[in-house]
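Visitor: here you go, sequence then predicted model.
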Amino acid sequence: MAAASTRPKRSRDGRMSLGAHLIELRKRLFLAALGLVVGMVVGWIVSDFVLSALIRPITEISAEQGRAASLNFTDISSAFDLRIQIAFTVGVVLSSPVWLYQIWAFVMPGLKKSEKRYAVGFLASAVPLFLGGCAAGWYVLPHMVVLLTGFAPEGTTALLTARSYFDFVLKLVLVIGVAFVLPVFLVLLNFAGVLSAVAILKSWRIAILAITVFTAIATPAADVMSMFLLAVPMVLLYFAAAGIAWLHDRRVRRTQQSYDVELAV
C-alpha cells in the first residue's frame, strides 16, 4: 500500500481548510525553530568574539569623552544570560534563509513548478537585505553608544549593565535588518493578490514619513549622517518594491486579457 501523503488536503478549487492551514503553520514553525537552534549552537561557539566586539564601543567612551566606562554584570546569572542572548541573536541572523523561506512557503503555498522561481527570487533578495540591514545597524552602533552616553554630565562614570546594553544592541541590529526586508514583503503581498502596485505607490508619502521617523528613532538626531545612510537605501528599496509590483500587475492583466479573448472566441 502506498504511503499516505503528508501534504495538507485541499478543496477542489485548491484552497486549504483552517485545519490544513494550522498543520502547515505548525510544520513551518518547526522547521524555522530547527534552523534557529542550529544557528544558536554556532552563536554560542562565537559568543566570545561577539562579546569582544560589543565591548569595543564602550572602551571608545574613555578615549573620546575622558570618562570611565565599563560593562557590568549585576547578578550571578547575567553573564550566562548574555551568552544566551548573543547565541539567539546570531542564530536569528544565521538561520535567516531558513525562516524567511518558511514565511514565504506558508504565505504562498502550493506553488506550481513555473512559480518556484518566485521562492528563489524571494530568498535571493530577502536574505542579503536582512543581512545588509543587520550590518547597517552594527555600523551605526558605536556612534550611537558614544553619542548617547555623551549626554551624561562631566565627571560621571558610564556603568552599563550587560542586559540593558545588549537589549539595546539586539533591538537596533534586528529591527533595522527586518526594516530592510519589509519591501520584499510588499512584493510578496502583491504576488499574493493582497496589495496592488497602485496602493503601494499611493502610500509613498506615508512610507517616506515612516522611514524618516524610524531612522530618527534608530539613530540619534545629532548623527545626521547615520540617519541619512539608513533612510536612503530604505526609500530606494520601497520604490524598487513598487516597481516590481507594477511589472507583476501588468503581467497579470495581460494574462487575464488573453484568457478573456480566448473565452470570447
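Guide: Received the coordinates, thanks.
Visitor: please make it C-alpha for all contacts and neighbour counts, starting now.
Guide: Noted.
Visitor: how about stretch 43-59: buried residues?
Guide: For stretch 43-59, burial by neighbour count (16 or more other CA atoms under 10 Å) applies to 43-44, 47, 50, 54, 57-59.
Visitor: out of the residues you listed, flag the one nearest to S258.
Guide: G43 (52.3 Å; CA to CA).
Visitor: put this next to the first one:
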Amino acid sequence: MLKSARKTEKDPEGRMPLAEHLRELRNRLVKSLAAIVVATVITAFFYKDIIEFFTDPILAAVGCDYSFAELAKDTSETKCARIVQNGLLSPFTLALTVALSSGVVLATPVWLYQLWAFVAPGLHRHEKKYGLAFVAAGFPLFVMGAYFAYWSLPKMASVMLEFAIIGSDNQLPLDDLLQLIMRMILVFGLSFELPLLLVMLNFGGVLTGARMAGWWRGMILGITLFAAIATPSTDPISMLALAGPIWVLYFAATAVSLLNDRRRARRDAAGPADDEASELDLTPEDIGEIEPVPAAPALPEQATRDRVNGYDDVT
C-alpha cells in the first residue's frame, strides 16, 4: 500500500523533493553496484580465458615457440617475446583486476539503465528520444573502436619488436601488457565517440553543422596527429587504422548536423511542441499607441499640525 501510494504521488514531470531525489539516487547506485559485484563474481571463474583472449593474438604475432636455450643457439634473425609474471602476489592481484574490469563491462547494460532511469523523468519527450538514440549509437561506436584496437595490437607488437636485439628473448610482464591493451582499447573506443559528441553539441544548439563543415581541414590534421600519438608503434598501418574511421565518422557527423539544422529551422517556424512553453513576446506592437500612465494623486495638505490621539489628518 505504501509503495503504490508513493508511486501515485509522483509528479508527472518527474519533480520531487530533494530527499526523494537522494533516496532514488541511493537505490540506483545500490542496484548498479550489485550488478557489478554479481558480474565480477561470474567473470572471476573465467579470468584466464579473458587474459588468453587478449594476449593470444599478440603471442601469435611475436611469441616464442622454443626455449631460451634454443633461442640463444639460434643464429637466425629471430625476434620474439615471452609473457612473464613477477612476484608471488602478482597472479592473485591480476585475477582480481581482470575480474573487476570485466564485471564493470559485463554489467554495463544494468548501470546504464539505472543512470537513464534516474535522469529520464526530468527530460522532455524529444530529449528522452535523443538520449536513447545517443546511448544506442554510443555503445556500437565504442565497440567498433575497441575492435580496431584489438585488430591492430598484434601488428603494433610486431613493429615494436623489430627494435629488439637479434636473438634476444623479450620478456613481457603480463601486468604491463594488459594495461597497454586496456589503454589502447579505451583510447580507440573513446576516440570513436568524438563524432557523437559533435552531434550532441549540435543538437544542444552549441555547434552548427556549417561550422563543423568549415573545420574539415583542421579536423583531419588534428585527428591524424592524435592517431600518431595514441598508437605506440611507428607504422602507418596502425595510425591509419585509428585515423581513417574517425575521418569517416566526422564527415558523417557533419552531415547529420546539417540535416538537424534544417529540421530545427522548420521546427522553429512551426512553433513549440506540446510539452514546451512558448516564449512570451513582451514587445508592444505599436509604441505610439501606448497610453501614458497617470501620475499618482497627491496627498491632501495638512490642515493643522495638531494630532488627535497621536494621528494627524492624513493618517
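Guide: That came through fine. Here the structure is a predicted model, which means the values were calculated and not measured.
Visitor: list the helices and strands the biggest helix by length in the second structure packs on?
Guide: Longest helix in the second structure, counting residues (DSSP state H): helix 125-161. Here helix 125-161 of the second structure touches helix 47-62, helix 174-191, helix 194-203, helix 236-270, going by 3 or more CA pairs under 8 Å, 6 or more residues apart in numbering; DSSP states H and E.
Visitor: again, 6 Å this time
Guide: For helix 125-161 of the second structure, the packing partners by 3 or more CA pairs under 6 Å, 6 or more residues apart in numbering; DSSP states H and E come out as helix 47-62, helix 174-191.
Visitor: the ones you listed: which one's closest to D261 of the second structure?
Guide: Among these, helix 174-191 sits nearest to D261 of the second structure (CA to CA), with 24.5 Å.
Visitor: what's in contact with the closest one?
Guide: 83-85, 142, 145-146, 149 (CA atoms under 6 Å, 6 or more residues apart in numbering).
Visitor: what is the corresponding segment of the first structure for that helix?
Guide: Using TM-score structural alignment, helix 174-191 of the second structure lines up with residues 162-179 of the first structure.
Visitor: so how far is that stretch from its chain's centroid?
Guide: Put simply, stretch 162-179 of the first structure sits 12 Å off its chain's centre (CA atoms, centre = their mean, to the nearest Å).
Visitor: cool, stretch 85-92 of the first structure as well?
Guide: 14 Å.
Visitor: what about the equivalent of R250 of the first structure over in the second structure, neighbour count?
Guide: Aligned by TM-score structural alignment, R250 of the first structure pairs with R262 of the second structure. By other CA atoms under 10 Å, 11 other residues sit near R262 of the second structure.
Visitor: how much space separates R262 of the second structure from F203 of the second structure?
Guide: In this view, R262 of the second structure and F203 of the second structure are 12 Å apart by CA to CA, to the nearest Å.
Visitor: and for I42 of the second structure?
Guide: Distance, I42 of the second structure to F203 of the second structure, by CA to CA: 40 Å.
Visitor: more neighbours: these two, which one.
Guide: Using other CA under 10 Å, the more surrounded residue of I42 of the second structure and F203 is F203, with 19 against 15.
Visitor: aligned partner of that one in the first structure?
Guide: Match for F203 of the second structure (TM-score structural alignment): F191.
Visitor: against L51 of the first structure, how distant is that match?
Guide: Taken as CA to CA, the span from F191 of the first structure to L51 of the first structure is 41 Å.
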